[in-house]
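[1] Need a 3D model of the following:
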Amino acid sequence: MKEKLSYLNAELKGMSLAESIPFVLKNFGGKKVFSTSFGIEDQVLTHYLAEYAQFISAFTLDTGRQFPETYEVFQRTQTKYPQLNIETFFPDPEDIKKYVSNAGVNGFYNSIENRKECCRIRKVVPLQKAIKGASLWITGLRAEQSDNRSDMQFLEWDEANGLVKFNPLLNYTLKETEAVVEAFNIPINSLYKQGYLSIGCAPCTRAISKGESFRAGRWWWENGKKECGLHIHSDKNY
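    You can find the predicted model right below:
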């Protein structure tokens, strides 16, 4: 796998987004999944992946704490791209009940451990169900988004989940991403233009100010790297 990914990554460096997607889909068999949170990056990928809907299983994670605007853009996306059936995965109600009983409904503000446990219940566990049996996971990650993502590859082996992760927008800047949205009239979350460049759960997301990093609005009360556990680099040699 290491040699295959090295070869494919070299080939992908000279390809456009429209070229890279069919190239990768052709080179990987088995179940291929696309995860969307309806952020601007995922919306761009939805536009390009809709053409290949028959080869992809698209899904989203509904944590139960989403912004109303996220559901609104979900509906608009379904209307514009009906061929891409986006399946919704939810957390286990019993897990939520236990968490709220032990930590409180907003217990994630009290400690990093509580916040990570909330993310695990609402995101990581449902994700495991969504990607089960998949060989390829397509994401909207961009290297520009954070230091933790700056050394990614187009194709990476995800040891934790036992599959290959494909990051088609790896080298896109925010301006380039916005240009694609404008060119194709792609629906985006209305919160985006209010300064919400990275949109997660409502209690854990705020708008960012000029000069702040892309993910500064996520878990703003914490310091350090801000990841929820969905995208953790486990083997940078691939």
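[2] CA only for contacts and neighbour counts going forward, please
    Fine.
[3] ok, which stretches of the protein are strands?
    31-35, 57-61, 86-89, 134-138, 155-158, 163-166 (DSSP state E).
[4] Just the helices from this structure, written as ranges.
    2-12, 17-27, 40-49, 68-80, 93-103, 112-119, 125-131, 174-184 (DSSP state H).
[5] Could you dump the strands of the chain into a markdown table and include distance to L17 and mean neighbour count?
    Converted to a markdown table, the strands of the chain look like this (distance: least, C-alpha to C-alpha, whole Å; neighbours: other C-alpha atoms under 10 Å):
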| stretch | distance to L17 | mean neighbour count |
| --- | --- | --- |
| strand 31-35 | 15 | 21 |
| strand 57-61 | 18 | 21 |
| strand 86-89 | 21 | 16 |
| strand 134-138 | 13 | 22 |
| strand 155-158 | 14 | 22 |
| strand 163-166 | 12 | 22 |
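[6] To R206, which of those strands lies closest?
    strand 57-61 (19.5 Å; C-alpha to C-alpha).
[7] ok and the closest one relative to helix 68-80, angle-wise?
    Relative orientation of strand 57-61 versus helix 68-80 (axes from the mean of the first three to the mean of the last three C-alpha atoms, to 10 degrees): 160 degrees.
[8] Now A160: closest residue in space, sequence neighbours ignored.
    Nearest residue to A160, sequence neighbours excluded (C-alpha to C-alpha, 6 or more residues apart in numbering): S234, at 6.8 Å.
[9] and that neighbour, what does it touch?
    Applying C-alpha atoms under 8 Å, 6 or more residues apart in numbering, we find S234 in contact with 158-160.
[10] what's the closest of those to Q128?
    Nearest to Q128 among those: A160, at 10.3 Å, using C-alpha to C-alpha.
[11] Number of residues surrounding the closest one?
    12 (other C-alpha atoms under 10 Å).
[12] Distance check, it against K129.
    14 Å (C-alpha to C-alpha, to the nearest Å).
[13] same check, this time on T88
    Distance of T88 to K129, given as C-alpha to C-alpha: 11 Å.
[14] try W219
    Counting by C-alpha to C-alpha - W219 and K129 are separated by 25 Å.
[15] Please identify which of the two sits among more neighbours.
    Neighbour count, other C-alpha under 10 Å: between W219 and K129, W219 has more, with 21 against 11.
[16] The structure of the following sequence is requested for comparison with the preceding one:
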Amino acid sequence: MPTMTQPTLPPALPSIPGNSPSANGSGGPESNPGALAATPELMEELAQASRLLEAATPEEIVAWGSERFGDKLTMATAFGPEGCLILSILASVAPQTHVFNLDTGYQFQQTLDLRDRIAAKYGIEVAMLQPEHTVIEYEELHGGPLYKTNPDQCCFDRKVKVLRKAVVGFQAWMSGIRRDQSADRAVQPVVGWDKKFGLVKLSPLSNYTKKDVWRRLIAEGVPYNPLHDQGYPSIGCWPCTRAVQGDETDERAGRWSGKSKTECGLHSLESDGSGI
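    Next comes the predicted model:
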């Protein structure tokens, strides 16, 4: 791996309890006492870091995040190819990083099994965080599966709400999104401010392509979901995920098929968690 000169960044800012309302009125610093406040100084630091890390390797981006935020850095993973690659990087760069999965209750068994395979190979135990209600309770409350009638609300209740609770006490989170995945993700900086959750957001694979990810997965023997070999390039909850067809080029075409919905709300650019 080529060695990058460590970027010269502004002095690390102290952990500043948020004392002003967040842009979205929920999930921001005021609901996370340990969060950083979105001050102009912090925004400039993040912008400078993002510029300097634009051509960095994922390892270097993860190392910067770990050094900058320490135990206030966390990662959410759905065990997609990108997440698995980052987990393999964490094992050698920052193995102490807290990692969690939003266990909606609708995940494929292959996804759940992958957690155990990752733990066996890398020693990283991903915490499985569940919503307030079990699937049975949730469907009883709504008179049946809500993913059929209101998938936005289902994602909000079983993912977004859980994430907001999961990141309390943290200042930054990592995701495995790539810019070439969708229009929402095309403008994702390497380091930026996530106003929806009141966190710094690191995207170590922003500049990676699908081929880049799979090249490393295969070459390095990183465990991945076997459903990817069965026509599922993007895997979410089983009721809202299908295999893509031969003429479909969008790797997320199998997510919420037949609906205008393309995101669960975790990575959309909307400032409010509703209507995602």
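[17] can the helices of structure 1 go into a markdown table with extra columns for distance to W137 of structure 1?
    Compiled in a markdown table, these are given as follows (distance: least, C-alpha to C-alpha, whole Å):
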| stretch | distance to W137 of structure 1 |
| --- | --- |
| helix 2-12 | 14 |
| helix 17-27 | 11 |
| helix 40-49 | 13 |
| helix 68-80 | 20 |
| helix 93-103 | 26 |
| helix 112-119 | 19 |
| helix 125-131 | 7 |
| helix 174-184 | 20 |
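[18] Quickly compare the ones you listed and say which is most buried.
    helix 40-49 (a mean of 22; mean count of other C-alpha atoms under 10 Å).
[19] what range in structure 2 does that helix sit on?
    Matched against structure 2 by TM-score structural alignment, helix 40-49 of structure 1 falls on residues 81-90.
[20] Mean distance between the matching stretch and structure 1 after superposition?
    By mean C-alpha distance after the TM-score superposition for structure 1, the fitted stretch 81-90 of structure 2 averages 0.3 Å away from its aligned residues in structure 1.
[21] ok, back up a step: for E19 of structure 1, find the nearest of the strands of structure 1.
    Judging the strands of structure 1 by C-alpha to C-alpha, what sits closest to E19 of structure 1 is strand 163-166, at 13.7 Å.
[22] Please pull up the equivalent of K259 of structure 2 in structure 1.
    Using TM-score structural alignment, K259 of structure 2 sits opposite E222 in structure 1.
[23] what's the spacing between that match and L230 of structure 1?
    Distance from E222 of structure 1 to L230 of structure 1, by C-alpha to C-alpha: 18 Å.
[24] And E41 of structure 1, by the same measure?
    From E41 of structure 1 to L230 of structure 1 the distance is 16 Å (C-alpha to C-alpha).
[25] now T173 of structure 1
    Relative to L230 of structure 1, T173 of structure 1 is positioned 22 Å away (C-alpha to C-alpha).
[26] now the contacts of S234 of structure 1 as CSV including distance to I21 of structure 1?
    CSV is the format used below for the contacts of S234 of structure 1 (distance: C-alpha to C-alpha, whole Å):
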residue, distance to I21 of structure 1
D158, 19
E159, 22
A160, 24
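[27] if we can go back for a sec, spatially, what comes nearest to the match of K259 of structure 2 if we skip its sequence neighbours?
    Leaving out its chain neighbours, the residue that sits closest to E222 of structure 1 by C-alpha to C-alpha, 6+ apart is I112, at 7.5 Å.
[28] That neighbour touches W221, doesn't it?
    No: the criterion here is C-alpha atoms under 8 Å, and I112 of structure 1 misses it with W221 at 9.6 Å.
[29] Can you pull the residues that touch both of the two?
    By C-alpha under 8 Å, 6+ apart, no residue touches both I112 of structure 1 and W221.
[30] which residues touch the nearest residue to S57 of structure 1 once chain neighbours are set aside?
    Distance criterion C-alpha to C-alpha, 6+ apart; nearest residue to S57 of structure 1, sequence neighbours excluded, is V33 at 4.6 Å. By C-alpha under 8 Å, 6+ apart, the contact list for V33 of structure 1 reads 56-59, 131, 134, 136-138.
[31] and which of the residues you listed is nearest to E117 of structure 1?
    Among the contacts of V33 of structure 1, I131 lies closest to E117 of structure 1 (C-alpha to C-alpha), at 19.9 Å.
[32] so what's the corresponding residue of structure 1 for F170 of structure 2 up against?
    In structure 1, the residue matched to F170 of structure 2 (TM-score structural alignment) is A134. Listed by C-alpha under 8 Å, 6+ apart, the contact partners of A134 of structure 1 are 30-33, 163.
[33] TSV please, covering the residues you listed and showing distance to G64 of structure 1.
    Shown next, in TSV, are the contacts of A134 of structure 1 (distance: C-alpha to C-alpha, whole Å):
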residue	distance to G64 of structure 1
G30	31
K31	27
K32	26
V33	22
L163	27
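[34] Going by distance to S198 of structure 1, which of these wins?
    The shortest approach to S198 of structure 1 among these belongs to V33, at 21.4 Å (C-alpha to C-alpha).
[35] how far does stretch 105-113 of structure 2 stretch from start to finish?
    14 Å.
[36] cool, stretch 46-61 of structure 1 as well?
    Where stretch 46-61 of structure 1 starts and where it finishes are 15 Å apart, if you go by C-alpha to C-alpha.
[37] Outside of it itself, list whatever touches it.
    18, 21-22, 25, 31-37, 81, 83-90, 123, 126-127, 130, 186.
[38] how about a cut-off of 6 Å?
    32-37, 84, 86-89 (C-alpha atoms under 6 Å, 6 or more residues apart in numbering).
[39] Out of those residues, the closest to N9 of structure 1 would be?
    K32 (17.8 Å).
[40] any idea how far L169 of structure 1 is from V180 of structure 1?
    According to C-alpha to C-alpha, V180 of structure 1 stands 11 Å off from L169 of structure 1.
[41] Now the common contact residues for those two.
    Common neighbours of V180 of structure 1 and L169 (C-alpha under 6 Å, 6+ apart) do not exist.
[42] For whatever residue of structure 2 lines up with Y192 of structure 1, which non-adjacent residue is closest in space?
    Counting by TM-score structural alignment, Y192 of structure 1 lines up with H228 in structure 2. Once flanking residues are discounted, H228 of structure 2 sits nearest to S234: 7.6 Å by C-alpha to C-alpha, 6+ apart.
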